[in-house]
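Engineer: sequence and predicted model, in that order:
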Amino acid sequence: MNEGIRINKYLSLAGVCSRRKADLLISEGRVRIDGEISENGSKVYGDQRVTLDGRDIEIQEDKVVIALNKPVGIVCTSSKKDKNNIIDYVNYHKRIFSIGRLDKDSEGLILLTNDGDLMDAILRARNNHEKEYIVQVDKPIGDDILDAMRKGVPILDTITRPCEIYRISEKKYRIILTQGLNRQIRRMAEYFGYRVQKLKRIRIMNIKLENLKTGKWRELTREEIDGLRELTRGEKFYNEY
């Protein structure tokens, strides 16, 4: 580290958060280098001490990505103020953070990692790569409604991007999105007068939930992680390399 490493990248490599989030923490004056408040663009050299809110931050050498089958009721936050936060629930022995979110009322696949660069890449790619869900609504849904959903639905002052939908039963369907609007699937159903009773994510890009039981997690294989990196290879990071 003779040439130094920018503080936002340092926090990312330490698995604290993405670089974008790091910039916010730095601007709030919560990050210090050898006791001095850091600025955006500051560099860390050698054995300098980095702290966040007074807590020592060190770069972890071993990177990990975890797939969790999140139960309903668990919240995708690292805040200790929420007793149902996902970090305490997983209770992993290294500092990790969830990549994106899955609503409290939803269940299924979510990824967690201490690799800030991979987190940044996946978050930047979320509107270009597939996420797959199983949806159950409160009453039989017609083929005409499913077809209308495929073409796009007016919600949140925009039209949803065309998507793939496949019927499973009279009240259940599988949907593949390449978009991540707030509570998108629920809002799409509500637009046509349906209420989502159950929502489960079963795939994120090349990572599938498969037989992972509710509430359980596993570390991704090297092949799976390489697949994620390949799918996000074109995503741009900040210039602070």
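Structural biologist: That came in fine, so what should we check first? No experiment lies behind these values; they were computed from the predicted model shown.

Engineer: contacts, neighbours, all on C-alpha from now
Structural biologist: Noted.

Engineer: show me what the strand or helix carrying R32 is packed against.
Structural biologist: Using DSSP states H and E, the element containing R32 is strand 31-33. Packing partners of strand 31-33 (3 or more Cα pairs under 8 Å, 6 or more residues apart in numbering; DSSP states H and E): strand 50-52.

Engineer: helices or strands next to the longest strand belonging to the chain in the packing?
Structural biologist: In the chain, with assignment by DSSP state E, the single longest strand is strand 196-204. Counting contacts by 3+ Cα pairs under 8 Å, 6+ apart, strand 196-204 packs against strand 107-113, strand 131-137, helix 184-191.

Engineer: helices of the chain, residue ranges please.
Structural biologist: Using DSSP state H, the helices of the chain run over residues 7-13, 19-27, 86-90, 116-125, 143-151, 184-191, 222-231.

Engineer: okay, one more to line up with it:
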Amino acid sequence: MTGSAEDEVRLQKVLARVGLGSRRACEELIADGRVTVDGHEATLGDRVDPAVARVEVDGVPIGIRPDLVHYLLNKPAGVVTTADDPQGRPVVVDLVPAEPRVFPVGRLDMDTEGLLLLTNDGDLAHRITHPSYGIEKEYLAEVEGEPARGALRRLREGVELDDGPTAPATVGRVGPSLLRIVVHEGRNRQVRRMCEAVGHPVRRLVRTRLAELSDPGLPPGGWRALTTDEVRALERSVADADDRR
């Protein structure tokens, strides 16, 4: 349906290759009218070029390029979230395979630790980082002092920052000076600025979850490829957020 004939592959084969089930199961998805290609309902026998076709299953865009990779990294403190640093500091792409070339999705500041997604899937990365999608990010924040109820209430309801008030956040106390904070905005150093605004600057900050992705056993500096189920869950999370926009 798209691309040159030599680049095209049967649609059910493409769907099976990215983990949507056996080829027979993928044929049933197509026959049931649950698959679209470039906005049109697919039919059995359709062929697509995975490099350019836009495929959706149940309204969820599916990455089908054969070269797509998705890495989950536990970023240590002191590493810069970029592909290159003119100051010569260590960067996150040095901690994952060099080929195929990937880029970080969103940012963690140099002193913040925790989970970071790196991929060459530009479409998925854009949808995860775009503010309008509101993908959840969960942090553990060790702060100075012991926040009282009033400070926690301000964090939950939104605090005034120099670039405007924050959206309501989910905030829970894990220990006397340890908070679990879930935000869905993507502002620069947002959690640190929120805590400082209520009088409890952050001593240590670790991101423990991105959308549905978490891995308590992943060591600092360690990485792994996402499973097919995790990639599908990420795609669904973004699609669900799109439906709420």
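Structural biologist: Nice, I can see it. Given the structure is predicted, the values throughout are model-derived calculations rather than measurements.

Engineer: mean neighbour count, the helices and strands packed on strand 196-204 of structure 1: which tops it?
Structural biologist: Across these, averaging neighbours per residue (mean count of other Cα atoms under 10 Å) puts strand 107-113 on top, at a mean of 24.

Engineer: where in structure 2 does it fall?
Structural biologist: Alignment of strand 107-113 of structure 1 against structure 2: residues 113-119, by TM-score structural alignment.

Engineer: could you identify which of the helices of structure 1 is most buried?
Structural biologist: Most buried of the helices of structure 1, by mean neighbour count (mean count of other Cα under 10 Å): helix 7-13, with a mean of 25.

Engineer: residues in structure 2 aligned with stretch 201-219 of structure 1?
Structural biologist: Stretch 201-219 of structure 1 corresponds to residues 207-225 in structure 2, going by TM-score structural alignment.

Engineer: return the set of buried residues in the matching stretch.
Structural biologist: Within stretch 207-225 of structure 2, the residues scored as buried using 16 or more other Cα atoms under 10 Å are 207-211, 213-214, 218, 221, 223, 225.

Engineer: what sits against the spatially closest residue to A233 of structure 2 that is not a sequence neighbour?
Structural biologist: Residue nearest to A233 of structure 2 in three dimensions, not counting chain neighbours: E212, with 7.0 Å by Cα to Cα, 6 or more residues apart in numbering. Residues counted as contacts of E212 of structure 2 (Cα atoms under 8 Å, 6 or more residues apart in numbering) are 230, 233-234, 237.

Engineer: can you tell me how far E212 of structure 2 sits from A197 of structure 2?
Structural biologist: 28 Å (Cα to Cα, to the nearest Å).

Engineer: what does R232 of structure 2 give?
Structural biologist: Counting by Cα to Cα, the gap from R232 of structure 2 to A197 of structure 2 is 37 Å.

Engineer: about what we covered before: is it possible to export the buried residues of stretch 207-225 of structure 2 to CSV including distance to D111 of structure 2?
Structural biologist: Converted to CSV, those look like this (distance: Cα to Cα, whole Å):
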residue, distance to D111 of structure 2
R207, 11
T208, 15
R209, 17
L210, 18
A211, 21
L213, 21
S214, 20
L218, 18
G221, 14
W223, 18
A225, 24
